[in-house]
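*Asks:* Provided below for reference: sequence and predicted model.
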Amino acid sequence: MPTPSPDRPADDVIALATGQQVAVRTYGHKKAGDCLPLVVHFHGGAFISGSLDSGCTVAHLLAAAGARVVSVAYPLAPEHPFPQPLEIGYGVLQWAWRHRVRLAGKGAPVYLAGEEAGGNLAAGVCMMARDQRHPPLAGQILLSPMLDPCVGTPSLRAATGTATDCKWAQGWHLFLRSAHDAQHPYAVPSAAQRLAGLPPTLVLVGQDDPMRDEALAYAARLESAGLEVARHVFDKARQWPDALLQPDPRPCPCADEVQAQFQRFFATTRCRSELKP
């Protein structure tokens, strides 16, 4: 894999254990002797759009917070509905674990992260890793995660108003092939009956964020299950989650605050992860 400079990410195609080929983009730079947080990242796009380019805002902020980031070009619905994006995501996580020393250094703690639909995928892959008992994760980072297929929370209704066409409802419809899929915890992690065993979680939303209510409800469920949760609502975050999905060189809203939240989460979780080199 090409080595990115501190400011320029590197694109590559990796081979998973299943033989599938997946495009990834790596951010950050490891110097000799470093041990960095290693983050597998999923972009947003309501399951039906988005790319490595639209994931660059969050990936850059994670790298600026000191992480080495592997951003995943997962397959999109409707051609690739659940569970295909999750299976690819878990395959990339396994790949990242196998290559963690080269990517981020000996003993590097491994995390999952995602924004909007990517937050859902990160949460689902996190459950897959727990159930497979591999690899061990230091934490998951969910930004405006898209978690409720009912798309009926007060925050979402306030954001969409009287509009009859909701991209999030359309995305859920094309991602979930049937009502049975909507009952699967990997597809809808917020409805999972078993939350025990998940790693520490950071949930970030905006005050006027359509995903605010469902994200905070998931954070509350995790906390009620006795899990470690950090949450933050940004008062000045405008147009989240859309602002997180723009391949724009300008800083996203609350960029400094988001980066600070990432740094704090890495600092408080990496020392607790008992990862083997």
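*Replies:* That came through fine.

*Asks:* Going by C-alpha atoms from here, please, whenever you check contacts or count neighbours.
*Replies:* OK.

*Asks:* residues contacting the residue nearest to S5 when sequence neighbours are not counted?
*Replies:* Once flanking residues are discounted, S5 sits nearest to H29: 6.0 Å by C-alpha to C-alpha, 6 or more residues apart in numbering. Each residue near H29 by C-alpha atoms under 8 Å, 6 or more residues apart in numbering is listed here: 3-6, 68.

*Asks:* Out of the residues you listed, who's the most crowded?
*Replies:* When neighbours are counted by other C-alpha atoms under 10 Å, R68 leads the contacts of H29 with 30 neighbours.

*Asks:* Looks like that one contacts K31 (just checking).
*Replies:* No. Assessed by C-alpha atoms under 8 Å, R68 is found out of contact with K31, at 11.1 Å.

*Asks:* Now for these two: what residues contact both?
*Replies:* Counting by C-alpha under 8 Å, 6+ apart, nothing touches both R68 and K31.

*Asks:* Skipping adjacent residues, who's closest to Q94 in space?
*Replies:* That would be P135: by C-alpha to C-alpha, 6+ apart, it lies 6.8 Å from Q94.

*Asks:* So for the helix or strand harbouring H180, what gets flagged as buried?
*Replies:* Assigned by DSSP states H and E, H180 belongs to helix 179-182. Residues 181-182 are the ones in helix 179-182 that count as buried (16 or more other C-alpha atoms under 10 Å).

*Asks:* mind checking how far it is from the chain centre?
*Replies:* 22 Å (C-alpha atoms, centre = their mean, to the nearest Å).

*Asks:* which residues touch P253?
*Replies:* Taking C-alpha under 8 Å, 6+ apart as the test, what P253 contacts is 236-238, 243.

*Asks:* what about burial for the residues you listed, which qualify?
*Replies:* 237-238, 243.

*Asks:* where's the residue of the chain most remote from its centre, which helix or strand?
*Replies:* With distances taken as C-alpha atoms, centre = their mean, the residue sitting farthest from the centre of the chain turns out to be T162, at 29.6 Å. Under DSSP H and E, no helix or strand contains T162.

*Asks:* where along the protein do the helices fall?
*Replies:* Ranges of helices in the chain, per DSSP state H, are 56-64, 84-98, 100-104, 117-132, 154-160, 167-175, 179-182, 212-224, 255-269.

*Asks:* packing partners for the first one?
*Replies:* Going back to what we said before, that points to helix 56-64. strand 21-27, strand 68-72, helix 255-269 (3 or more C-alpha pairs under 8 Å, 6 or more residues apart in numbering; DSSP states H and E).

*Asks:* okay if I get the ones you listed as JSON lines plus distance to A129?
*Replies:* Shown next, in JSON lines, are the helices and strands packed on helix 56-64 (distance: least, C-alpha to C-alpha, whole Å):
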{"stretch": "strand 21-27", "distance to A129": "19"}
{"stretch": "strand 68-72", "distance to A129": "17"}
{"stretch": "helix 255-269", "distance to A129": "17"}
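
*Asks:* another one to put next to it:
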Amino acid sequence: MKGNETASRFGKEQASMAAQWQEMRFGATTARVRIFDGGARTSTMPVVLYLAGGAFQQAEQRQGDLPVARRLAERGAFVMEADYAGSATNVFPEAMERMFDVLAGLNGCRKKFGGARSPLLIAGEEAGGNIAAGVALKARDQMPGELSGQVLLSPMIDPMMVSGSIRRADEIGMMGRWSDGWSRYLRAACGLFHPYAAPCRCTRLSQVAPALIMTADDDPLRDETLGYADRLLAAGTPVTRHVLPAGSGWAGLYSHDEGPWLDTVADAFSAFVHELKH
């Protein structure tokens, strides 16, 4: 299916906020996606490819809503969640490559979702944040200037798991899950050192899309998240960082539980997009 045909089908789904999974084709790639759209169309509304978390271990599609994706749509974004975690493709490089193809497809028809001035963003949480960061790096290399921004919410980007904050992972029951997830995703040992698989190991971070990066003081992924933000900044990439205080309920990001932290994410996203447009 060509880009304009894909956009036409999506357009029929945009009248409501019902988020139903459907298969769509992007060039040679078929992906399962669902749309979060508030229905208020503007010529500059952001178009967002959103990647959920799950420690690289999802075996089936989630049926429930994704709180962050829904909230961003309520704030005026067109949000497409793509399933990178099919049972046979939730590994590197297949998962990352498929999401790059989806992003490239969105780029080709984003005017159908917003307008000529709509910024294109990729966003991800936890494992999805890893893939989002990897896709942003590949976009810098293969479609320079087309990606407007990246939104990384506690991205799971360090397979070595040696940061100081990661020791808190047992407190929220995630240490074993993250360790197993990394083993699954990095099926081939060479993936451990590939910058698209472990962005924290990338040695060339200049000219990557501006980033909004968020974590919390009691987040086990805090140190690797902030470390990546620091390295992007050092490479000259514009970065907006937000560190929520301990006790803010940030762990709800991993369990898809709603809480006041969602409003903080939405406010930060709105401000970030505003800066991208000006």
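*Replies:* Here it is on my side, so go on. This structure is a prediction, so every number in the text was calculated from the model and none was measured.

*Asks:* circling back: tell me which of the contacts of P253 of the first structure is nearest to Q261 of the first structure?
*Replies:* A237 (13.9 Å; C-alpha to C-alpha).

*Asks:* Give me the aligned partner of the closest one over in the second structure.
*Replies:* The equivalent of A237 of the first structure in the second structure is S248 (alignment by TM-score structural alignment).

*Asks:* and the residue nearest to Q94 of the first structure, how many neighbours?
*Replies:* 19.

*Asks:* Can you give me every residue that contacts it?
*Replies:* Contacts of P135 of the first structure by C-alpha under 8 Å, 6+ apart are 93-94, 97, 129.

*Asks:* H60 of the first structure matches what in the second structure?
*Replies:* By TM-score structural alignment, H60 of the first structure lines up with R70.

*Asks:* unless I'm mixing things up, its match is touching I35, no?
*Replies:* No. Under the criterion of C-alpha under 8 Å, R70 of the second structure is not in contact with I35, lying 9.3 Å apart.

*Asks:* what do we get in the second structure for H41 of the first structure?
*Replies:* Checking TM-score structural alignment: H41 of the first structure goes with Y50.

*Asks:* cool, and I88 of the first structure?
*Replies:* Under TM-score structural alignment, I88 of the first structure pairs with R98 in the second structure.

*Asks:* Spatially, and excluding backbone neighbours, which residue is closest to that match.
*Replies:* T29 (6.5 Å).

*Asks:* what do you get for W240 of the first structure?
*Replies:* That would be D209: by C-alpha to C-alpha, 6+ apart, it lies 5.4 Å from W240 of the first structure.

*Asks:* Next, find the distance separating that neighbour from L62 of the first structure.
*Replies:* Distance, D209 of the first structure to L62 of the first structure, by C-alpha to C-alpha, to the nearest Å: 20 Å.

*Asks:* more neighbours, the two?
*Replies:* A side-by-side neighbour count of D209 of the first structure and L62, using other C-alpha under 10 Å, places L62 first with 27 against 23.

*Asks:* how close does the more buried one get to F42 of the first structure?
*Replies:* Taken as C-alpha to C-alpha, the span from L62 of the first structure to F42 of the first structure is 12 Å.

*Asks:* again, but for A182 of the first structure
*Replies:* For A182 of the first structure, the distance to F42 of the first structure - C-alpha to C-alpha - is 20 Å.

*Asks:* what residue of the first structure takes the place of M156 of the second structure?
*Replies:* That one, M156 of the second structure, aligns with M146 by TM-score structural alignment.

*Asks:* what's near enough to touch that match?
*Replies:* 46, 115-120, 211, 214-215.

*Asks:* contacting residues around A19 of the second structure?
*Replies:* Per C-alpha under 8 Å, 6+ apart, neighbours of A19 of the second structure: 34-36, 65.

*Asks:* which of those residues does the first structure keep?
*Replies:* Contacts conserved in the first structure for the contacts of A19 of the second structure, using both residues aligned by TM-score structural alignment, their matches' C-alpha atoms under 8 Å: 34-36.

*Asks:* The residue nearest to W240 of the first structure -> the second structure?
*Replies:* Aligned counterpart of D209 of the first structure in the second structure: D219 (TM-score structural alignment).

*Asks:* Please tell me I have it right and that match contacts S165.
*Replies:* Yes. At 7.1 Å, D219 of the second structure and S165 qualify as touching, with contact defined as C-alpha under 8 Å.

*Asks:* one step back: looking at R70 and I35 of the second structure, which one has more neighbours?
*Replies:* Ranked by neighbour count (other C-alpha under 10 Å), R70 of the second structure and I35 place I35 first, with 26 against 22.

*Asks:* who touches the more buried one in this structure?
*Replies:* 10, 13-14, 17-21, 78-81.

*Asks:* which residues touch the residue nearest to the spatial centre of the second structure?
*Replies:* Among the residues of the second structure, the one closest to the centroid is G124, at 1.8 Å (C-alpha atoms, centre = their mean). Shown in contact with G124 of the second structure (C-alpha under 8 Å, 6+ apart): 50-53, 130-132, 151-153, 155.

*Asks:* which of the residues you listed lies closest to A271 of the second structure?
*Replies:* V151 (12.1 Å).

*Asks:* What number of residues are in the vicinity of the closest one?
*Replies:* With other C-alpha under 10 Å as criterion, V151 of the second structure counts 30.

*Asks:* give me the number of residues near A73 of the second structure?
*Replies:* 24.

*Asks:* Next: the one 3 residues further on.
*Replies:* Here the number of neighbours of G76 of the second structure (other C-alpha under 10 Å) works out to 19.

*Asks:* before we move on, what about Q61 of the second structure?
*Replies:* Counted with other C-alpha under 10 Å, Q61 of the second structure comes out at 14.
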